[in-house]
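[1] what's the 3D shape of this:
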Amino acid sequence: MSDLLVKVEQGLLRGAVVKSVVGESYIAFKGVPYAAPPVGKLRFKDPEPLQPWTGIRDALEEGPKCAQFNLFTKSIIGDDDCLYLNLATPSLTGSRPVMVWIHGGLFSYGDGGSDIYSPDYLMKTDIVHVGINYRLGILGFLQLEHEAASGNMGLKDQIAALKWLKENIAQFGGDPNNITLFGQSAGAVSAQYLLLSPLAKGLFHKAIMQSGVLSVPWAYVSEPLKMAHRYVAAFGKDITDQNEIVEYLRTIPAHKLIEMQTKISTPEETINLVLPFGPTVDNKSMRPLMPKPIEELAQKGIDVPVIIGYTAHEGAIFFSRDFQPKYAKLDKNFEASALRPLTAKAPSKAAVILQEIRKFYFDGKPVTKYPAANYARYIGDLQFIRGVHRMVDIQREKKSPTYLYRFAYDSPRSVTKIMYNVDEKDVIGFGVSHAEENPFLFYPSMYREHVKMEPGSPDQMVSDRLIRLWTNFAKTGNPTPLIDDLITTVWKPVTKATKNYLEINEELFTGEDLDEEMCETWKRIEMVSNTSSERFHPGRS
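    This is a model prediction of the structure:
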């Protein structure tokens, strides 16, 4: 390890050359602050500019994670002071494409560090990689519909990081005029928020959205003030004045705030991904990120090149061992609970909706938690896949290219299933769950004992292909500019006439009209339920 110094706007940073797990070295700057610590009076406030420092600041260790319940360790970790990024580059000279990773985690957990997202594999290519932390849960998304706490602080943290990179990335060998956002799940939803927000205009140029778009049901919180009042009441406080709520919550340690956050959701809300805190319309903010209804902004579509897609069986992740007790509590009313997102706004049409769901997913039989594969398919389509297709249909009307994919490689050594404690006997033969592409992009150092890609193995080939596609897109806006032994086919964007897609498996396959039967089924359901056809109807202004 050898030291390297870089001068940024705020002062000098010390980084180091580190050896990659794939044998190559790269330069890393870890725990780099990009905004003022949001502590004390700055808790629940928009991010403030970072103040200069004197002397040399070490950037050799990752900074603290944002306060959260850690799914992997089953403990509450992190703190308010967490607005740091981790940067990796092949060289401090030159001008390379920059890829900025926004982690997922339902806006409630995760970080941009190396436990799950070490950039070793990506550093085989000539790009600069950045992983960012942003405030989560109540600390990042408390929304009181008042300037005292106007919401979306976590998304504004992401914008603050992009502004810092725009000013400083050239010092790390990055091109400030060629920045690509990429994210998975909530990270992908975040990317689309930034694509549509006036506050992020000009800060990046392309986006890759893995298993997340604004038209998924959990992309925003519809009644934030009601949830905030429920949360405060759980502390035994009868407070409704917004300023008093903020002052009270600032007196509580971050870990206590997160502990209460884990307790206020019902099992039904948890299963249906009804978030206690998440993105909202923030038109009471002095600087709104989403000044208009989210569905209205989403209708405008995206005007930069994008890759959008999902895994073949997103819902398999819901069969983690952690979820089993929650399913058990709903046995007596499981069918009603499972369909609540569809029937809540159309209770008089519940019977018709139920008939469509039973027919397509359950062979006309009652909805139960067994067989698990049927329910996993339903919940994955409901929470992820149908939303992706609605957004892609909007994009078919746009001039900027949109590339649709499905990741379908089912590794026999799935690191993701180990990470998320998925009960494989319940999903046997069901395939590729939510987040399963991530370990092919990133080295998950926390699970190093489970990760070993043999040269020439299917796992290694899939990883090489996925990284080549993603980095080609970051460099040129085209994921397949050159066909060779690794990239064996041209990936065409969708058009008005043809819904092209790429299937990423042991080999690459192209096709049209991906999951067409499922899409048609959901169009019928949405016409009956009116839960989303009005909000996300392609072509409607």
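[2] only C-alpha atoms from now on, for both contacts and neighbour counts.
    OK.
[3] Ala161: what's it in contact with?
    34-35, 85, 132 (C-alpha atoms under 8 Å, 6 or more residues apart in numbering).
[4] Provide the contact partners of the lengthiest strand in the chain at residue level.
    Scanning the chain for the longest strand, with DSSP state E as the assignment, gives strand 174-184. Applying C-alpha under 8 Å, 6+ apart, the external contacts of strand 174-184 come out as 89, 94-104, 127-128, 165-167, 169-170, 188-191, 203-212, 435, 474-475.
[5] and for stretch 91-103?
    26-27, 110-112, 126-133, 170-176, 178-188, 190-191, 474-475.
[6] in ChimeraX, how would I select the buried members of those?
    In ChimeraX syntax, the buried subset of the contacts of stretch 91-103 is picked out as below (16 or more other C-alpha atoms under 10 Å):
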select :26,27,110,111,112,126,127,128,129,130,131,132,133,170,171,172,173,174,175,176,178,179,180,181,182,183,184,185,186,187,188,190,191,474,475
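[7] another one to check against the first:
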Amino acid sequence: MRAGREGGSAARWRTVAAAATLAAVLTAASAAPGPAGAPDGSAPDRSAPDRPAPQGAAPDRPAPDRTAPDRAVTGAPYGGTDFAGEVVRTETGPVRGVRSGEHTLFLGIPYAAPPKGAYRWTPPRPAARWSGVRDATKPGPLCPQVPSSYAPIASEEEDCLVLNVTTPPGSARRPAPVLVWIHGDGAVGGGAFFDGRRLAAQGLVVVTVNYRMGVFGGLALPGLEGSGTFGLQDQQAALAWVRRNAAAFGGDPGNVTVAGVSFGAAAIAGHLTSPGARNLFDRAVMASGEGMLDMPAGAMGPGVPGYPWYVWRTDREMRGITTEMTAPLGCAHRDPARTLGCLRALPVKRILEVPHIMNAFQAFGYGTPALPELPAGALREGRFHRVPVLSGATRDEHRTFVGMLYDAVGKPMTEDGYREALRTAFGRNAERVRAAYPSDAFPSPGLAWATVVTDRMWARGTEAQNRALGRHVPTYAYEFADRDAPMFLPLPGGFDFGAYHAGDLSYLFEDEKAEPLFTPAQRELAATMTAYWAAFARSGDPNAPGLPRWTPYRPGDRPPYTQSLAPDRIGPVDYHREHRLGFWSRLP
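    Sure, this is the predicted structure:
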């Protein structure tokens, strides 16, 4: 009942698009803007003007050094500086930050040159130097995206490859670990506006990153350098920038953790297997990662087909999507060079007007120099960069999507709808699944279906990822289990979202919407979680004095250890039993 592993035209994305947007909607809406104000999409004042090459010219793209930190250009060595002057020297010039309580924030720092004009759909290039002190007190623009009803953020600005840096409070005798955050948002929306002060308070330098998304990050054409992976390469350019510049902000360039949620975590699965990411980070955190998810038909809504690998497509598939999705723009020529020239000549606004053009390019292309093989397969076979990993999911991942697809639009799933969903997803095995998950064992058919997909898709995929990683590197598995996590989207009441997808972000990042809703126990959980994350960033082990013991995940244990994170209990959970993974192991 599911689509084949190869093939699949862009037409399927017209049905997938509405459901695929949900992941973007939730994380974009739940992320609070930084304390300097909400990003408005306006272009910053550039001290060094962009000088795009003439149309059709070959871009001059010096290859940055992505392996060794450049200590010579990152300013004075860190010696207890408290950033009282709020000016830091980077490799391309000094920047002036802004104080926010005990922290200093440096906002909108370019890590790569603007990818526009003849440089639209080229790999990232080094940022230009500037003279004088650059104002880094306001957020930079977000990369091109369209708004949704739940996340009304729009941008047409291509001069967007910027990052934000939040420094820890006070001074320190040693350089601080660095945590680089890759946002999720379905890889079609959002940006670097996550407020890192809560994590920085634990002694980390926190970096949040913009990168190209949707068609701007995933367009694929024959012979196009970077085809299908521009967003992924942007992230690698940002990580390389952090290696070279972290010391200027009090960070340790030799101790960098890359962390992400949802599609951001899927991107990290890509980085773990990408030759271009070698030596760019020392640890990884993958929250609600989608790198090994196998999506049943109908999981993302009626009529939405299944797909064996949720976030990965072959380069050939990505090229097919490009052909179909750019046809309405009049740019689908037989000659790829003509197609590219036509698309580069169009304004961003015109491209964004094509329905679903951002969602159609939601996946990452593999079979390319940046991603030579399917990352899920490479992880399973142990072909990945050896770094410690912290990996987990939420207890009720798929309630998010069921609640928004059905209840939020006033059409809760019925018993008949539940049976039909099971038949669509599991074919001849539908009755076996219904016997294991009878609707009368749940408050509603919708919650029964949400549990089925949480267990089958999310938990099975997360466990497969943990098992693949745990065979080779120190791995710490967790489940975020706060069933009363604040839900602050403007949705109709009555649906129990539980520990929903991305519900843990408000516990890691400052969030002005969630903070007033926290109970004392939830605030304590947030403090514990950030302490765990900081300890892991510091040493590759989340254990630290005063925290409940966290045993590593070992595939040979029965069951392997998973840490449950909830306000009323932090400790082991039998993830295998809780999500009936034995049952699902016997089904395709």
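[8] relative to the second structure, which residues correspond to the longest strand of the first structure?
    Matched against the second structure by TM-score structural alignment, strand 174-184 of the first structure falls on residues 251-261.
[9] mean per-residue distance, the matching stretch to the first structure?
    Superposed on the first structure, stretch 251-261 of the second structure shows a mean distance of 0.6 Å to its aligned residues (mean C-alpha distance after the TM-score superposition for the first structure).
[10] ok now that stretch, how far from the chain's centre?
    Offset of stretch 251-261 of the second structure from its chain centre (C-alpha atoms, centre = their mean, to the nearest Å): 15 Å.
[11] kindly report the same for stretch 184-201 of the second structure.
    The answer for stretch 184-201 of the second structure is 9 Å, by C-alpha atoms, centre = their mean.
[12] with secondary structure and distance to Lys300 of the first structure added, can I get the contacts of Ala161 of the first structure in a markdown table?
    What follows is the contacts of Ala161 of the first structure, written out as a markdown table (DSSP: H, G, I helix; E, B strand; the rest coil; distance: C-alpha to C-alpha, whole Å):
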| residue | secondary structure | distance to Lys300 of the first structure |
| --- | --- | --- |
| Tyr34 | coil | 31 |
| Ala35 | coil | 31 |
| Leu85 | strand | 31 |
| Ile132 | strand | 27 |
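[13] in JSON lines, list these along with distance to Leu339 of the first structure.
    Listed next are the contacts of Ala161 of the first structure as JSON lines, based on distance: C-alpha to C-alpha, whole Å:
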{"residue": "Tyr34", "distance to Leu339 of the first structure": "42"}
{"residue": "Ala35", "distance to Leu339 of the first structure": "42"}
{"residue": "Leu85", "distance to Leu339 of the first structure": "40"}
{"residue": "Ile132", "distance to Leu339 of the first structure": "35"}
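[14] are any of the residues you listed buried, and if so which?
    Buried among those (16+ other C-alpha under 10 Å): 34-35, 85, 132.
[15] how about those residues, which pair is most distant?
    Farthest pair in these (C-alpha to C-alpha) is Ala35 and Ile132. Separation: 11.6 Å.
[16] what's the overlap in contacts for the two?
    When contacts are counted by C-alpha under 8 Å, 6+ apart, the set common to Ala35 of the first structure and Ile132 consists of 83-84, 161.
[17] quick one: average offset of the lengthiest helix in the first structure versus the second structure, please.
    Longest helix in the first structure by number of residues, with DSSP state H as the criterion: helix 458-476. Here helix 458-476 of the first structure, set against the second structure after superposition, deviates by a mean of 0.8 Å using mean C-alpha distance after the TM-score superposition for the first structure.
[18] what's the closest non-adjacent residue to the residue nearest the centre of the second structure?
    Central residue of the second structure (C-alpha atoms, centre = their mean): Gly264, 1.5 Å from the mean position. Among residues not flanking Gly264 of the second structure along the chain, Gly184 sits closest, at 4.2 Å (C-alpha to C-alpha, 6 or more residues apart in numbering).
[19] if we can go back for a sec, and the longest helix of the first structure, what does it pack against?
    strand 96-102, strand 174-184, helix 438-441 (3 or more C-alpha pairs under 8 Å, 6 or more residues apart in numbering; DSSP states H and E).
[20] residue boundaries of the helices in the stretch 1-150 of the second structure?
    Under the criterion DSSP state H, counting those that start in this stretch, the stretch 1-150 of the second structure contains helices at 11-30.
[21] can you give me the strands in it?
    Using DSSP state E, counting those that start in this stretch, the strands of the stretch 1-150 of the second structure run over 87-90, 93-96, 98-100, 103-110, 134-135.
[22] out of the ones you listed, which is closest to Asp195 of the second structure?
    strand 103-110 (9.7 Å).
[23] quick one: the closest one aligns where in the first structure?
    Counting by TM-score structural alignment, strand 103-110 of the second structure sits on residues 26-33 of the first structure.
[24] that stretch vs the second structure, average offset?
    Using mean C-alpha distance after the TM-score superposition for the first structure, the mean distance for stretch 26-33 of the first structure is 0.6 Å.
[25] all strands of the stretch 251-400 of the first structure, in order?
    Going by DSSP E, counting those that start in this stretch, the stretch 251-400 of the first structure shows strands at 306-311.
[26] with the stretch 401-541 of the first structure instead?
    402-407, 500-504, 508-512.
[27] dump the shared contacts of Ala35 and Ile132 of the first structure into CSV; add distance to Thr280 of the first structure and secondary structure as well.
    Output for these, formatted as CSV (distance: C-alpha to C-alpha, whole Å; DSSP: H, G, I helix; E, B strand; the rest coil):
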residue, distance to Thr280 of the first structure, secondary structure
Leu83, 21, coil
Tyr84, 24, strand
Ala161, 20, helix
